[in-house]
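Participant: Here is my input; please provide its structure:
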Amino acid sequence: MTAPHPGEVRWHDVGFAYPEGPPVLDGVDLVVADGEVVLVVGGSGSGKSTLLRTVNGLVPHTTGGRFRGAVGVGPLDVTGLRPRDLAGAVGFVHQDPEAQVVVDEVEHDVAFVLENLGLPEADMRRRVEEVLDAVGIAALRHRSPSTLSGGERQRCAVAGALAAAPAVLVLDEPTSMLDPQGADDVLAAVARLADDLGTTVVMAEHRLERAAPLADRAVVLADGRVAADGAPGPVLAGDPGAPPVAHLGRLLGWDPPPLTVREARRRARTTPVALSPSPVPDPPAPGEPLVVARGLAAGHGGRTPVLRGVDLTLHRGEVVALVGRNGSGKSTLLRTLADLAAPEAGTVDRRGRVALVPQDPSSLLFSPTVRDEVAETCRLVGRDADEVEPWLARLALTDLADRHPRSLSTGERQRVAVAAVAVGGAPVLLLDEPTRGIDATSRAALEAAATAHAAGGGAVVIATHDVELAARTATRVVSLGGGEVVADGPARQVLSGSLFAPQVLRVLPPHLTVAEVAAALPTRTGGPR
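Facilitator: Take a look at the predicted model:
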């Protein structure tokens, strides 16, 4: 019998449940061939992260719980091995990049796994240099990870996994916190590993517009089982999280639906689309100011300010998308607006309460159940607990209300954190990367809640790298660059001038979303947004 190739990954009848929890995986049978790139998709809580963590033994060795079945990597039986035993064979990137930081300097942190593998110093230096360049973080080599933005830490985690040149690379939402350029850099580095070195890649990702074109196969998980497995096009075409151009193709009857902008533009040229000349909708007029910031400068103390001379006014009725590269100052601006960080210069005039949901939802979650978590906010601010159930329903959390928040997936915890903050009734909600790691259904619920809050006279600021979210939801886009406001205006105006414009805008301008195209068809046709 031929020995398995080093990069082959096998699951046989794998089932798993966390301690005192329901089954998360239930009879998974799957084989990933050596050198294959497989994209794992599914709703929040479907078991994607748990499945990935079985590849290097994180599940069950660091989690406990009830495990059955067998997992193999090449000739190795993972079931009897611990993560440290697999460090040279499996590179792993967590959904939470903070979980992988070991050393207090980027360059040394990337080299940590190589030191443990006993590589000669010359080889270590070469590999570290190569991966720092590959993911675009050479300029950060002497920085402490604690001073980096979430997206910069995520790129460092990817670099650390690439450094060991593993036979299998496992990536759990590797671009969830990255700006468009950073996401392209990381996925390009992954593609080079797969194409040039034959590295096997198993990746869970919700941002399918970038990840789908890289994949040889797509595997859909639902309720801990493999629900679909095949070529990305047919498998993903009907998925709610499919790229916008796929939804556009379904609306316009393109068969098969495209997965890339290039393919969609070609279809639009060969099959012209007759759209109504009616004007695209204008954003609603903003109401009175709720927050006025003037001349803001802020930083981390003793370093060059992260923000420099920022002027920003937030009005009733607005949903503002705050965009910009990793490290541009988005999170610092939100913390300063929320009075969680003192400005070094300038003023902030708050005409009502301002509430912030940070990037890490776990920092807000302490109660034993989801319902208790949301109710605790009402208690602290003296509001009627009658608001708890409506917010649970609004963010599709009713079925999770009796679960412990920390037993949930990252995407589910994000929604709980938003509900726990929003129920407090603050007129201004600041959401820092709220769609990180959440599925399309959860994202739609969050977008609807943000739009409803603004329509009710509040204001919402969403710091995001997701231009598709900005296109669907924002009335206004503010772009930061180098700590300064480099663009501020209606969403259509700012996004139209971007190199990373939404997919539909690049195919059928001036339309931003599939919903706008549907409304412009001569015979109105419904379709996903």
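
Participant: C-alpha from now on. contacts and neighbour counts both.
Facilitator: Noted.

Participant: Quickly note the distance from the closest residue to residue 389 other than its chain neighbours to residue 424.
Facilitator: Leaving aside its chain neighbours, residue 389 sits nearest to residue 398 (7.5 Å; criterion: C-alpha to C-alpha, 6 or more residues apart in numbering). Distance from residue 398 to residue 424, counting by C-alpha to C-alpha, to the nearest Å: 18 Å.

Participant: before we go on, could you also do this sequence so I can check it against the first one:
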Amino acid sequence: MSTEPFPVGSPAQREADRLIVRAEELEVVLPDGHGVGPWSAEIRAGEQVLLLGPSGSGKSTLLRTLAGAIPSHQRGWVRGTVQVDGIDPVSGGVLAVAGRVGYLGQDPSAGVCLPRVDEDVALPLENSAVDARCIGPRVEAALAAVHGEQLAERASSTLSGGELQRVALAAAQVSGPSLLLLDEPTAMLDAPAIRAVRSAVETALATTRPAMILVEHRLDEWAGEQGLEGLPGRTIALDRSGHVIADGPTGQVLDEHAEALREAGCWLPQQFEHDHARPSSGPAPEPPASPEDPVLTMRDATLSRGAVPVLENVDLDVHAGRVLAVVGRNGAGKSTLLGALSRLDAPTAGLIEGGAAGLVFQRPSAQFVADTVREELAASGADDERVEQMLRTLDLVEQAEQSPHRLSGGQQRRLSVGAMLLTERPVLLADEPGFGLDRAAARTVADLLRAAAREGRAVALSTHDLHLVQSADEVVVLADGTLHGPMPPSRLLADTALLRRAGLRDATDPEHRPAADARPGLTPDPRSGHPRRGVLARRNPTVLLGLLTALSAVAILLTDPLPLAVLYLLAAAGTMLGCRIGPLALLRAQVPFALFAAGVLMVNLLSRPGEVLWPDLPVRITREGAVLGTALALRALLIGLGAYAVTRATDPRETMVSLQQHARLPARYAYALLAGRRLLDDLPARWATITRAHRVRLPLHDDGTVPRAGVRTLLRCAFAVLVDAVRSASHLAFALESRGLGEGERTVWRPVALGWGDAVLVISVVACVIAVLLLTA
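Facilitator: Now for the predicted structure:
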């Protein structure tokens, strides 16, 4: 990824010499005592830097500091000075450097903040007041650069992790930042998707020539066929304490410090690895179990994601004492297969029989059920002695009383594996156990899995990591909806075509486009949970909200059931015509409002004093209670029906834009509400993940199946979802600010106009209401 020098004295040369980052004795210390620095360096335009160091050395902390997130979004103490393109990100915060810094973090779900993809990529341009006519082409170009043109109109909630990563990268570089910060951009990607991300970065470097700082564990995958030449030309290496041990040309730094970096726990390019064949500390033992004695079997199974089949005609045996690797491209069905083997997800067809399985989820934090690390291990049913022994094995003795959520990513992964090992189930399943780990953490996890197999358990893991594939006893490949294998790893590694189908090798064709890895079948409309049809869908959202407010005010003032009933019937007819919805669908949509209205009616019928209507009844019902209760119930139904009609007819983004244009709602509030909608769209998936993660920790039935969650488990899940939502909200707030969302001048890419149809609608509704009031007076 080296660049050609410019002619001396040319404008391009002067631009290349522009100083982007200047740090003098910069040191950042987090509340837990970890940090990075002191660091002094200069980085110029177009310069590419690899930031290398073990987990916990402060790489992400340094990148977040340069992006302005510390201390404005994350507590920390900063000493020394730093400037990014002439601005101090520490004192100015995220907004001060927005537009100059493009940031891509480790968690792809935190990098996309609006409900629809093209709107999210357009947001930095709108906030930079780019001419609205230029925004569309630039959004298309940014998505094309990450091979994501087909994602433009997709809902963010329907994207896979790899697709989210590509969209987040498009948004990070669409405005042409001076500094591009990439924090493990390939952590969740298969080989074709890595090519797309790397290609997008190369395009940005060639066109706008930003400075770039890259944090990456998968160096061989990032470099591709170029080898060492495919890596940034400069490397800054950190030791475990966060101090700089080297800063210079990449080849020189790796030559001089390879041994120290390996010992500290860093992955290095293959040519600098002396033990790259396996992440474990020793060779895999001969598997003790015979193939005729599987612990877990799957026969003629069809596995689905939602209503869409993902894998068909699956036959698989999982053997005691063996490690089975499951490989395939993003979206091929690896997690689906492990979910079925764990008995959390029943197959659509076919049979699963055998021993009980424990499942380690891809996101360890979703699986935690206790307040401390020690309690998390004890929740698996182990006695105190085994818990203490596991703490020592996991190297988590010092963190025993900490919250699991405060651990680093590698520590969380080790804890989740250790907790599931303590359940002593005969089968252990692990979904991407090497995700985001450095060499030391990956070695620990791999050793734990190998030790479990050595003790006689069956181990199956999904992975994109060739190190783990090489250390497995057998491997299966998921491709094109079918399962290939099992086979020895050596056979897969010798078959280039099969490696490409598995997503472990990239195609050599430079025009190759990675296949979409969406989660299909989740929503029929890219912007909402239903198709927007009918005349109301073409009306201005601010007008619809104004009419709803006025109609609600009229309903609140009325106490006579007759006009309320007439207004309700007219509103129901208008909703069916205006939204093109049938009567049965409308009735189903009104069930929550009907239940609330029924409760209001019953309370008033039984509690209101007045003239008793039926003295012989065992309950006292008064005329006043019946009249007022009916009016209040009709009021609730009318307001609920109006809210449903407006929600169904409007698009969230158009609503917020319209409120900015016509109701002068500040952009910060409008887009915060849109980001909240993005979070709400994700809540069903988050709830499903967390409930599954908690269920897998429950004692299993005798046949190895997973019980349903009880009330106590569901309450714990609800609290976990709340905590996860709060954490995600803080991430979204950072993402919005990093896109430049502030109080300054901005443009709107797709303004929402007021038209004659809106005026006609207002006049019609007002006339109907007045007529009803006059006729029922």
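
Participant: quick one: which of residue 398 and residue 424 of structure 1 has more around it?
Facilitator: Under the criterion of other C-alpha atoms under 10 Å, the comparison of residue 398 of structure 1 against residue 424 puts residue 424 first, with 24 against 15.

Participant: I'd assumed residue 378 was in contact with the more buried one.
Facilitator: Yes - Residue 424 of structure 1 is within contact range of residue 378, at 5.8 Å (criterion: C-alpha atoms under 8 Å).

Participant: Residue 50 of structure 1 versus the aligned partner of residue 186 of structure 2 in structure 1, what's the distance?
Facilitator: In structure 1, residue 186 of structure 2 lines up with residue 175, judged by TM-score structural alignment. Distance, residue 175 of structure 1 to residue 50 of structure 1, using C-alpha to C-alpha: 18 Å.

Participant: which of those two has more neighbours?
Facilitator: residue 175 (29 against 21).

Participant: So that one is in contact with residue 188, correct?
Facilitator: No - Residue 175 of structure 1 lies out of contact with residue 188 (C-alpha under 8 Å); the separation is 11.6 Å.

Participant: for the most centrally placed residue in structure 1, what are its contacts?
Facilitator: The residue lying closest to the centre of structure 1 (C-alpha atoms, centre = their mean) is residue 176, at 2.6 Å. Residues near residue 176 of structure 1 by C-alpha atoms under 8 Å, 6 or more residues apart in numbering: 205-207, 436-437.

Participant: Skip the chain neighbours and tell me the closest residue to the match of residue 186 of structure 2.
Facilitator: Residue 175 of structure 1's closest residue in space is residue 183 (C-alpha to C-alpha, 6+ apart), at 5.3 Å.

Participant: any idea what residue 90 of structure 1 aligns with in structure 2?
Facilitator: By TM-score structural alignment, residue 90 of structure 1 lines up with residue 101.

Participant: swap that for residue 18 of structure 1, sorry
Facilitator: Aligning on TM-score structural alignment places residue 18 of structure 1 opposite residue 30 in structure 2.

Participant: Skipping its backbone neighbours, what lies nearest its match in space?
Facilitator: Per C-alpha to C-alpha, 6+ apart, closest to residue 30 of structure 2 is residue 76, 4.4 Å.

Participant: picking that back up, next helix or strand past the helix or strand harbouring the residue nearest to residue 175 of structure 1?
Facilitator: Assessed by DSSP states H and E, residue 183 of structure 1 sits inside helix 180-192. Scanning forward in sequence from helix 180-192 of structure 1 by DSSP H and E, the next helix or strand is strand 200-204.

Participant: which strands and helices sit next to the top helix by length along structure 1?
Facilitator: Longest helix in structure 1, counting residues (DSSP state H): helix 440-455. Packing partners of helix 440-455 of structure 1 (3 or more C-alpha pairs under 8 Å, 6 or more residues apart in numbering; DSSP states H and E): strand 319-323, helix 388-394, helix 410-422, strand 459-463, helix 467-473.

Participant: Tell me, how many residues neighbour residue 419 of structure 2?
Facilitator: Residue 419 of structure 2 has 28 neighbours, counted by other C-alpha under 10 Å.

Participant: how about the nearest residue to it, chain neighbours excluded?
Facilitator: Of all residues not flanking residue 419 of structure 2 in the chain, residue 377 sits nearest, at 4.9 Å (C-alpha to C-alpha, 6+ apart).

Participant: and the counterpart of the one you found in structure 1, what element?
Facilitator: In structure 1, the residue paired with residue 377 of structure 2 according to TM-score structural alignment is residue 374. Element membership for residue 374 of structure 1, per DSSP H and E: helix 370-381.

Participant: which other helices and strands contact that helix?
Facilitator: Counting contacts by 3+ C-alpha pairs under 8 Å, 6+ apart, helix 370-381 of structure 1 is packed against helix 388-394, helix 410-422.

Participant: Same list, the ones you listed, but as a markdown table with distance to residue 34 of structure 1 please.
Facilitator: Putting these into a markdown table (distance: least, C-alpha to C-alpha, whole Å) gives the following:
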| stretch | distance to residue 34 of structure 1 |
| --- | --- |
| helix 388-394 | 44 |
| helix 410-422 | 29 |
